[in-house]
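Novice: Fold the following, please.
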Amino acid sequence: MTMTKEITTAQLAKYLDHTNLKPEATEASIRQTCEEAIKYNTASVCINSHWIPLAAELLKDTTVNPITVVGFPLGATNTETKVYEAITAIDDGAEEIDMVLNVGELIGGNLDYVTADIQAVAEAVHAKHKMLKVIFETSLLNDEQIVNACHASEAAGADYVKTSTGFSTEGATLHNVALMRKTVGNKLGVKASGGIHSRQEALAMIEAGASRLGVSATVKILS
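Specialist: Predicted structure coming up:
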């Protein structure tokens, strides 16, 4: 378990994917997001793929990674589309991919499809030597389904499991983060995303087992 009392602000910053996935985001707001990430030296900037070329240019001489989302926010696009999105984003400069699994197929119990969907994207991403996180949308799932999603992600070769898109009914909860960490052990990373607005909440998520946090309140958390 991480001893959060010992985490400095600089160390906390490297847990954060500074996120701006708003549909109304403009070039000016994406530039601001990147400037904030550079100032605080966060792990990454997480943005929609349209903005990846801009972010890659702005972040090229820093340790902040440009990352993007695939099959976002519903997860219901077909596998081929997700693979194409991922490859195109990486070619445009993305260093990590956060894909939404097929939530409906997971809830319906079609774990073979869910696993194959993730695996196809994982293979494409890893062929480019990049990292894949899998978004579950935990607010729509029960504990058994979350555990199943963890097992599918691990079997498919993903690098991280992630709680939420931030576009559904609820973001990350301590219970779900702890459950995900218990299920994947130290084999995968766990990203808590959605509804984290303060330093106290961020540290609590890390204490529960998160190794990365998706936040838009980065400046508030680190100031």
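
Novice: Going by C-alpha atoms from here, please, whenever you check contacts or count neighbours.
Specialist: Noted.

Novice: how about the most centrally placed residue in the chain, what does it touch?
Specialist: Central residue check for the chain by CA atoms, centre = their mean: the C-alpha nearest the mean position is that of residue 98, 4.8 Å away. If a contact means CA atoms under 8 Å, 6 or more residues apart in numbering, then residue 98 has 67-70, 132-135 as its contacts.

Novice: ok but it is inside a helix, no?
Specialist: No - if the criterion is DSSP: H, G, I helix; E, B strand; the rest coil, then residue 98 is strand and not within a helix.

Novice: so how far is residue 41 from it?
Specialist: Distance of residue 98 to residue 41, computed by CA to CA, to the nearest Å: 20 Å.

Novice: Check residue 156 too.
Specialist: Counting by CA to CA, the gap from residue 156 to residue 41 is 31 Å.

Novice: Ok, residue 223 next?
Specialist: Residue 223 is 13 Å from residue 41, by CA to CA.

Novice: I have a second one here; can you model it like the first so I can compare?
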Amino acid sequence: MAIELTETAVAAAIDHAILKPDLTRADVDRELDVAAEWGVFSVCVRPSDVSYAVRRLAGTAVAVGTVIGFPHGTTSTAAKVAELRQAHEDGASEFDMVVHIGALLGGEDERVVSDIRTVVDAAGGLVTKVILETSFLDDEQIVRGSRLAEAGGATFVKTSTGFAGGGATAEHIALMRRSVSPAVQVKASGGVRGLEAAVAMLEAGATRLGTSASAIILGELRARAAGGPATGTEDAGSY
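Specialist: Alright, predicted model coming up:
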């Protein structure tokens, strides 16, 4: 698909991931500064960092999102709802929930949809993204998971947590895009660490990118526009 490859357009597709479990407050500060400097759409932070991120990003246009049931998806639905409500109270406006992966693999479609629907309802119309963890799934399961996410009312279906091996591929993004209606968007996450990978995901149908390599991606794009060497070479981490 045709995409706009300007720095502004690509930044507007990025959820800057700040999710590694060993991040200190100083590390979080540095990543929040990266998000603000490059003008990405949002940060996706650990639940315990939501209120802090909201305060620190006040006055910028960067939204704050968080993860629910992360990274395994096996907490109870009630726990996911409680986590979302706390995050919303703390100021998060987007929620990336992990599907119950075992239920999806086991063909418990009604259980999967019920889990998603209950969390979506608790979000009260705010953006919800359902993470399938595609590295565990075959193509049929990716198609079914994508359709179950739509049946549950999700705004997005998303590839990966970034913490289970593997990650987003253009082929999986294209498959997910074909599996849902235009009302549902697709988010690529896991392994999107440079401009080439970002462009491949966007061309395959992703409208949002989850990455900790925002400075690298946007630095490469800025350098390309200026005809100079790449910038923004911070450590991209594992996400």
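
Novice: who has more neighbours, residue 223 and residue 41 of the first structure?
Specialist: The neighbour comparison of residue 223 of the first structure against residue 41 (other CA atoms under 10 Å) goes to residue 41, with 21 against 8.

Novice: What does the more buried one correspond to in the second structure?
Specialist: For residue 41 of the first structure, the aligned residue in the second structure is residue 39 (criterion: TM-score structural alignment).

Novice: so who does its match touch?
Specialist: With contacts defined as CA under 8 Å, 6+ apart, the neighbours of residue 39 of the second structure are 8, 11-12, 61-62.

Novice: which of those residues also appear as contacts in the first structure?
Specialist: When these are mapped onto the first structure and checked using both residues aligned by TM-score structural alignment, their matches' CA atoms under 8 Å, the preserved contacts are 8, 11-12, 61-62.

Novice: could you give the angle of the longest helix belonging to the first structure to strand 96-100?
Specialist: Determined from DSSP state H, the single longest helix within the first structure is helix 111-127. Relative orientation of helix 111-127 of the first structure with respect to strand 96-100: 170 degrees, computed using axes from the mean of the first three to the mean of the last three CA atoms, to 10 degrees.

Novice: now the strands for the first structure?
Specialist: Listed from the start of the chain, the first structure has strands (DSSP state E) covering 16-20, 44-47, 65-70, 96-100, 131-135, 160-162, 189-193, 212-215.

Novice: export those strands to TSV and tack on distance to residue 149 of the first structure?
Specialist: As requested, the strands of the first structure are arranged in TSV below (distance: least, CA to CA, whole Å):
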stretch	distance to residue 149 of the first structure
strand 16-20	22
strand 44-47	22
strand 65-70	17
strand 96-100	11
strand 131-135	9
strand 160-162	9
strand 189-193	12
strand 212-215	18
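
Novice: closest one to residue 28 of the first structure among those?
Specialist: Between residue 28 of the first structure and those, the tightest spacing by CA to CA is seen for strand 16-20, at 11.8 Å.

Novice: tell me, that closest one lands on which residues of the second structure?
Specialist: Using TM-score structural alignment, the partner range for strand 16-20 of the first structure is residues 14-18.

Novice: swap in stretch 54-68 of the first structure?
Specialist: Aligned by TM-score structural alignment, stretch 54-68 of the first structure corresponds to residues 52-66 of the second structure.

Novice: list the buried ones in the matching stretch?
Specialist: Across stretch 52-66 of the second structure, burial judged by 16 or more other CA atoms under 10 Å covers 53-54, 57, 62-66.

Novice: Check those residues and tell me the two furthest apart.
Specialist: Largest separation among the buried residues of stretch 52-66 of the second structure by CA to CA: 57 and 66, giving 14.4 Å.

Novice: just checking, what residue in the first structure corresponds to residue 175 of the second structure?
Specialist: Per TM-score structural alignment, residue 175 of the second structure is aligned with residue 179.

Novice: contacting residues for its match?
Specialist: By CA under 8 Å, 6+ apart, the contact list for residue 179 of the first structure reads 143, 146-147.
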